[in-house]
Each structure stands twice: as structure tokens, then as C-alpha cells.
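A.B. asks: Need a 3D model of the following:
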Amino acid sequence: MSVQNFHHETIFALSSGRLPSGVAVIRISGSQTRFVVETICEKVPEPRKMIYCHFKDIQGNVLDSGLLVFFEGPKSFTGEDCAEFHIHGGIAVVEKFLEILADFKSCRLAEAGEFTRRAFANGKMDLTMAEGLADLISSETETQRRLAVQVASGAQRNLYMQWRQKIIQARAFIEAELDFADEGDVPGSVSDRVWQEMSIVAATIEKHIEDGKRGAMLRDGFHIVIIGAPNAGKSSLLNLLAARDVAIISDEAGTTRDLLEVKLNLNGVVTYLTDTAGIRETEGKVEKIGIQRAKDKATEADLILYIEDLLEPINVETAKFTAPIWKIGNKADLSNKQQNDYNYVISAKSGDGIAQIINDLTDYITEKTKLQNDVVPTRRRHIDLLNNCKREIHKAYSSTNLPLELRAENLRHASQYLGRITGDVDVEDILDVVFSQFCIGK
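C.D. replies: A predicted model of the protein is given here:
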């Protein structure tokens, strides 16, 4: 999309749910909004005051009647003139209304996420707030909702802006010491104090990243993978944990050839439980693919449930997996063997031992996703940029053998990484700090 079109085209879209419905909400934003409202409703209501009116096409034919609310820019979601038409949610009514809007000059159907994109472009929100809004819309559990609300409120942005300001200020002090040491308004050597402050910021970011890993689990779900040899009871375990028949159970080895995933809600945390193909040496091409997918999935897991048949235990290599492993022995009702090598012993046939696993899973996942702070990074993008920022700060305060110019450059990179998270990188704001605090050149 060109910049010119972005600023001058008026966009519209159905903003409510699937049709048919009792009420449908059609949103419009852009410079043509006022003209469109005047044409369809014969008048523009007082901003933010909802009115009842008849909606007409360009020829004056009544299409429907309903409610209208007008938001005058910049006091609107997008920062532009906006309006919402609340009409009856019939398929034909909505299609005709959208067709009428498309007939207006410079008006077109909005692209996915374009209203929010305009809000960002017009300074109504930063990238983290936009991402929080998207997470709020897609949230499925109460914990996801609370996390998304926190991000969408701007709390995350405020925290990052505080860190960024500290980094910019530190860089300003270093550059002032380099360039303006002979000025009376510039303090003496401030390097020691600056580097001490930066080490504290880096440690704070490190803890924030750790909380972010928990936040990512809350947002994206906790992933559990069941592995084991063929006929160990993986599919039976999946069915018991899911409390329904999800997987086909058979005495025939190799019944499960592909990944089978079920979504659970454990104490407000979305949990993905995946059954996999039995791991063994085989010549079958299809089964080989399934086994490789099982291994790949296990490498990405947050927790692995490794199940063995107590009657005929077959070892599966797990050294390459980094996630914690809970070892489960199956067919306890048929075996009298020593069972000390297992975290849990169950009978998939009778269900004995499953309740304990479910209780422990719930407690484990709750602990793993428990947030120490309300403000946490929730996306991989945030965590990657925060790691980069922390690394640059560490380079700056630990590279005591390097010139101050290079260490100041590390701080510049660190502040830019934070700015990329929020979407407002501006390298010139270092000048504001220099001139406002040191009165240089007065």
C-alpha cells in the first residue's frame, strides 16, 4: 500500500461477528467519513452521541434503520474521523450497505488490521499496545485476557520507555564527558556511576525476559508431548488426560503415524497435549516420517511425558530433548515388577494413577506460568529484541578496555532495540537530553 493511499483513502469494514446476527456494526475511517455520514443519514450527529436514523443509498432509497455514532478526529480509535453504523445483521442488508459505501469516491474495503495500523501511524498506540489488542481479541482464557489487557493498556510501553530513557541519559553523560569536559555545566567523571546504573538496568531486563518466557507460555499455550515405543500406551494416555476418545487405540504397533494434538484448559492455561508415533527402528517410509515428526515435536516441548510398558519396557533415546521428562510406567495392573524408576505408575486400562498426573500437571503448569510481575513481554519478537538490548548494555559496561566512544555506541544500539519493540525509534532524542540537562552552548 502506498503512503499516499494510506493517508487519503477512507476505509470501511464489518467489525462485528459472523452473519446473520441481531446487530451488525460497520466501521468507517478517513477523510470522507463526514461526507459519507451526511449522505447516508442526512446529518452528522454530535461527536460521541449515538442517534437513531434511517440509512439511505445515494439515490435516497431507505436501506435500513439503526444507530449511528460519529467520532471526530483526532479523538477516535484511528485518530481520523470515524463512524459506526449499527444495522440489522442480515446478510443481504450488510452486503448492500458495504456495496453502497464502496460507491463513494476514495472509499474502499479495509485490509486486515488496517484500522489498528492507522491508529499506530497516527500515534494513538505503539506496537506493543497494538499487539496487546490483537491478543485480547484472540484470548481464550481468563489469564490470557488479563495479560492482553495489561499490554494493551500501555504498561509495557511505559516500562520500556523508562529503560530507554535511562540508556539515552547514560549515553548523553558519556558523550558529554567526551565532548564537553571543559564546560562548567558538565559534571566531572561520571563513567563509574553510569556503568553501575547500566549494570542494574541489564539485570532488570534479564529478569523481565525470564518472566517473558512465562508470559509466552500463557499467550501461546503450554506444550506437552507424549513419547514412547509402539504400544506403550501413548494414545490411551492422551485419551485419559483429555477425558474423551481422541486417538484410535489398537494392539497393532504403529497405529499412530502422525501427530495428534488436543487442546486443554488447565487452571486457566491453554495446554496443548500431543500424541506421537511410537519411536522405533523401522523400514516403513510413512512410519519413519511419523517418528521423525515425533522427535521434532519433542524438541520443542515444554514438558515430555515418556511412557513405557512395564511388561516389556523398550528404551527410547531422550538425550537430545531439553524439556523436563516425566517417566510413566503403564500396565501396573498386570505387572509386579519393581517400579522405582518411574515418576508415575498407571493403568491405562482402568485409569488408575491418571488423577494424580492431572493434579500434578495442573500444579506444575500453574507454577511454570506464574508471573512475578504484571508487565511481561508476551511475544518472541519482544524477547529477542530485549536479549539484544541486554547484550549491548553488557558490552558497554563490561568492555573497560575499549574507548568510551565505542561503549557509547553500544548504548545507542541498546536504546534502538527497545525502540524497535514499541515502534518509535528516534536517534535524535539524545540531543534533547544533552541540551536540557547540561545547558551546553548557553
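A.B. asks: from here on, contacts and neighbour counts on C-alpha atoms
C.D. replies: Will do.
A.B. asks: Distance check, residue 167 against residue 206.
C.D. replies: 15 Å (Cα to Cα, to the nearest Å).
A.B. asks: do the same with residue 104
C.D. replies: Using Cα to Cα, we find residue 104 at a distance of 53 Å from residue 206.
A.B. asks: Over to residue 37?
C.D. replies: Separation of residue 37 from residue 206 (Cα to Cα): 51 Å.
A.B. asks: More neighbours: which of residue 167 and residue 206?
C.D. replies: More crowded of residue 167 and residue 206, by other Cα atoms under 10 Å: residue 167, with 26 against 18.
A.B. asks: Make sure I have this right: residue 27 is in a helix.
C.D. replies: No: applying DSSP: H, G, I helix; E, B strand; the rest coil, one finds residue 27 to be strand, outside a helix.
A.B. asks: hang on, it packs against residue 12?
C.D. replies: Yes: between residue 27 and residue 12 a contact is recorded at 5.5 Å, counting by Cα atoms under 8 Å.
A.B. asks: I have a second one here; can you model it like the first so I can compare?
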Amino acid sequence: MDRNDTIIALASGAGRAGIAVVRISGPACRFVLETISGRVTKPRRLELCTLRDPGSREMLDEALVAFFPSPNSFTGEDVAELHVHGGRAVVAAVLGALVVIPGCRLAEAGEFSRRALLNGKMDLSTVEGLGDLIDAETEMQRRQAMRQMQGDLREAVERWRTTLIEASAFVEAELDFADEGDVPHGLRERATGLLTSVADELRREIARARNGERIRSGLTVVIAGPPNAGKSTLLNALARRDVAIVSDIPGTTRDSIEVHWDLAGVPVTLVDTAGLRESQDPIEQEGVRRARDRARTADVILSLRPFDSPTEHLRDAPGAVIIPIRTKIDLATEHSDIGAQADELQLSATTSEGIEALVAKLEAVAKDVVADGGLVTRERHREAFVGALTLLERAISAGPDHPGEFFAEDIRLAMRYLGRVTGTVDVEDVLDRLFAGFCIGK
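C.D. replies: Predicted coordinates for the structure are as follows:
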């Protein structure tokens, strides 16, 4: 990956469309425009140009061209956009003509954003916010990504680092100028007070970190229960389509079936699992094992039991919200009902009775689980915050006899952990993994 290359990519969606946007960035950008359109357009204005093949001079398309000179562009380099007609043949012809120009090549995934980061146009946290915005499928994901892309996480981290720098200055002054008469006493105590304020904020963010991660990655809702409890029928009813095979034969569902669902703006993965029972069939045994594994890692469990079954609801899922549901109530009679429980939702997926009440319950649970998502959206943010907090707590709890050099080192290392969030330190180890998930033209 040579930063001296000029990179080219289709920045809009592939396939037939009215307009397609081809993006160009790099040192040869002006030359590319002169070669393919005959001129460099005025900065930041769309102008109609005729695009021609560099070799044959055959007309390729009439396009709107925009030029963004360095450093006032997305990547910080000279950037151009060609708004061409969106037919596959047009796009292929334009891209084919561009890549034969000396110094030009097709961009790799996320390379435009990577150049923006390396050129100081964005920090690592805002790049992650941009990636999340592109991938956002629900309203809550969009809002969270916008907050991060606009710098909420970066601003908080920089505020904390500024406070720690001030604390570090107090400690260094005490270490280096303790014998000077004009150095005030109590600098260690003042530094400790600053560390405490940052530690308190980090603690709050860590406490609600899981909520932010859930908004980004979504909730997992597992439908569990014995065979023939109506799990697949409920999945189909919630998904509003036939996703799973429904049969009266016990053990029809052998593996987990997943459906993605937008629940009041919260991304949800609905999982239908194999019926929980003892079986001699090795395939069904594996399905039951997988069902229990999914239940143990679920955020919410819909624990089903038929109206005529004495089966106990699933309870061995620490950390999950369990919603007990009595199913097939359309078949229940006064004499067939077994052991109704006060906390059970009454439901018939066949007649849709109780479905609205279940959806309302799930919406309430989802909003409660992801409420107050905070700043953390990724595991690496949480790990950096935990690392910084651990060091600050060690420094705060150290007694007055604790060497000042160790106190100062804990502060420095805490700042380093925070710097990992925005990419001011240790950035290379996350770049390849981060940008691999980006679109080619972004």
C-alpha cells in the first residue's frame, strides 16, 4: 500500500443506478482530471465535462466533475469525484480508463478513510464512527454512530488526558523542584484530586459500556423451550414470514435459525433453537447443546412452554432477561391447563393472540437494556478505559510514602491507554483489522 499512489474506487453502490460516483485521491489527481476530462474544474463546484479514454480519446460519458484541492478534502489530499451515469458498462469503462493512467490504481478497502486518518483529518474514534454509520441498520445505531463521528468520544478522551497532563505537571514539579522555596506544598494531593475526577468518569462509562456495545452489535433474543412448544411458529410470527419449518414432529429444528429484526430502533437477532429434551439422536443432541450455549450468551430469552406441559422454564442463563411464555393457549381448555404461572405471558402464535403484548414487552426490555449507551461502542474502548482506570486507582490508593516516580509513571501509562482510543498511540495494531471491514470507496 503506497501512499504516493493515486487511488480510485467506485464510492457509490454497485449495480444499475441513475448515478454512480467514482472517487479519486492522491498526488496525480489533477493530472488524472486533465487526462480524462481535459481540464481541472474549479474547486468544490460541480461542472459538466466530457470524459474520454486516455488512449483512443473515445468518449466514455458526460459527467459532473467536482475537485477538492488539498488540504481541504476528505483525505487531506487532492480529491476528485466523477458523477457518471450508473450503468455497469459506463462504470467499468471509466474505471478501466483511470487505472491505466500512470501512478493510479484501484483503492483497497477503507483506504480513503485510512488516508484521512494518517493525514490528520480524522482520529481513530471518528473513523470507527464513520464505519458504524455506513453499517447502521436502525435509528439507534445511526444516532450512536453520528455522535461518535462528530467527536463525542474524542472530546471526552482529550478532556481526560488534559486533566491527567495537569496532574502529571504537579507531580513532576514536586519531583524536580521540591527544594525550591517557591514550589507550593500539597502538589501530590492536588494531583490525586484530578486523578479521582477522571477515575469517577471512567467508572461511569465502563458501567454502561455494555449498553453502547449492544446498540452497535445488537441484542440477541433466543427462543427456547421443549419440543413442540411453538418456537418456530413464534419466530415466523415475529419475523412476519416463513423462516423456520413448522411441524408437529418433535425435534424438527436441529440447528439454530437466526433472523435480524429492527425492534423500535434497536437491532435484534432472533434465534430459534432446537427443543430442549433428552435424546439418543446424536444430531439432535448437538442441536440441544447449541441451544443451551446460545441461551447462556443471550441478552433476552423467550422461555416457552405449551399450555399442557409441566416443563419448567429455562433459568440457567445468568445476565439474560428471561420472559416466561405459555404458548398454544388457543388450544387450552379449563381442564387441560397445567400449572399456570403468574408471570407468564399468554400467547398463541397461530392466532396472533398475545403477540402485540410480547412485542411491547420486548420493546420495553430492549430500550431498558440499551438505555444510556454512553461513549463506549467497541470492546477495545472498554479495554482501554479499564486499563486507564486500573492505573489511576493504583495511583490514588498509594500512600504518601509511595515514590513519586511510580506515581508519575502510573499517570503516564493511564494517558497512554486513553491515547489508544483516538489513535495517538499504538494505532498500527488496529488499522488493518478496522479498515478491512470498510467499503472499497470509503
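A.B. asks: Just give me the match in the first structure for residue 222 of the second structure.
C.D. replies: Correspondence of residue 222 of the second structure to the first structure, assessed by TM-score structural alignment: residue 225.
A.B. asks: Okay, helices next: where are they in the first structure?
C.D. replies: All helices of the first structure, identified by DSSP state H, fall at 3-8, 33-41, 91-102, 114-121, 127-138, 142-152, 155-179, 191-220, 234-242, 285-299, 354-368, 380-398, 404-422, 429-438.
A.B. asks: can you list the ones you listed in a markdown table and add distance to residue 310 of the first structure?
C.D. replies: Below are those laid out as a markdown table (distance: least, Cα to Cα, whole Å):
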| stretch | distance to residue 310 of the first structure |
| --- | --- |
| helix 3-8 | 65 |
| helix 33-41 | 71 |
| helix 91-102 | 59 |
| helix 114-121 | 56 |
| helix 127-138 | 43 |
| helix 142-152 | 38 |
| helix 155-179 | 50 |
| helix 191-220 | 33 |
| helix 234-242 | 13 |
| helix 285-299 | 22 |
| helix 354-368 | 16 |
| helix 380-398 | 40 |
| helix 404-422 | 51 |
| helix 429-438 | 66 |
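A.B. asks: Residue 70 of the first structure: which of these is closest?
C.D. replies: Comparing the helices of the first structure against residue 70 of the first structure with Cα to Cα, the closest turns out to be helix 33-41 (8.4 Å).
A.B. asks: chain center to that closest one: distance?
C.D. replies: How far helix 33-41 of the first structure lies from its chain's middle: 37 Å, per Cα atoms, centre = their mean, to the nearest Å.
A.B. asks: pretty sure residue 167 of the second structure contacts residue 191?
C.D. replies: Yes: with contact defined as Cα under 8 Å, residue 167 of the second structure reaches residue 191; the gap is 4.3 Å.
A.B. asks: Could you find the counterpart of residue 32 of the second structure in the first structure?
C.D. replies: Under the alignment by TM-score structural alignment, residue 32 of the second structure pairs with residue 36 in the first structure.
A.B. asks: That match contacts residue 104, correct?
C.D. replies: Yes: using Cα under 8 Å, residue 36 of the first structure is in contact with residue 104, at 7.4 Å.
A.B. asks: ok, these two, which is more surrounded?
C.D. replies: Each of residue 36 of the first structure and residue 104 has its neighbours counted (other Cα under 10 Å); residue 36 has more, 22 against 15.
A.B. asks: For that one, which residues are in contact?
C.D. replies: Taking Cα atoms under 8 Å, 6 or more residues apart in numbering, we find residue 36 of the first structure in contact with 101, 104.
A.B. asks: and what of the one 4 residues further on?
C.D. replies: For residue 40 of the first structure, the set of contacting residues under the criterion of Cα under 8 Å, 6+ apart consists of 55, 56, 57, 58.
A.B. asks: Go again with 10 Å.
C.D. replies: The contact partners of residue 40 of the first structure, taken as Cα atoms under 10 Å, 6 or more residues apart in numbering, are 53-63, 97, 100-101.
A.B. asks: With residue 93 of the first structure as the reference, measure out to the nearest residue to it once chain neighbours are set aside.
C.D. replies: Leaving aside its chain neighbours, residue 40 of the first structure sits nearest to residue 56 (4.9 Å; criterion: Cα to Cα, 6 or more residues apart in numbering). Taking Cα to Cα as the measure, residue 56 of the first structure falls 12 Å from residue 93 of the first structure.
A.B. asks: shared neighbours of the two, which are they?
C.D. replies: Joint contacts of residue 56 of the first structure and residue 93 (Cα under 10 Å, 6+ apart) are 63, 64.
A.B. asks: picking up where we left off before, give me the more crowded residue out of residue 27 and residue 12 of the first structure.
C.D. replies: Taking neighbours as other Cα under 10 Å, residue 27 of the first structure and residue 12 compare with residue 12 leading, 25 against 20.
A.B. asks: what's the overlap in contacts for residue 36 and residue 104 of the first structure?
C.D. replies: Common neighbours of residue 36 of the first structure and residue 104, using Cα under 10 Å, 6+ apart, are 10, 58.
A.B. asks: of the contacts of residue 40 of the first structure, closest to residue 334 of the first structure?
C.D. replies: Using Cα to Cα, those come closest to residue 334 of the first structure at residue 97, 68.2 Å.
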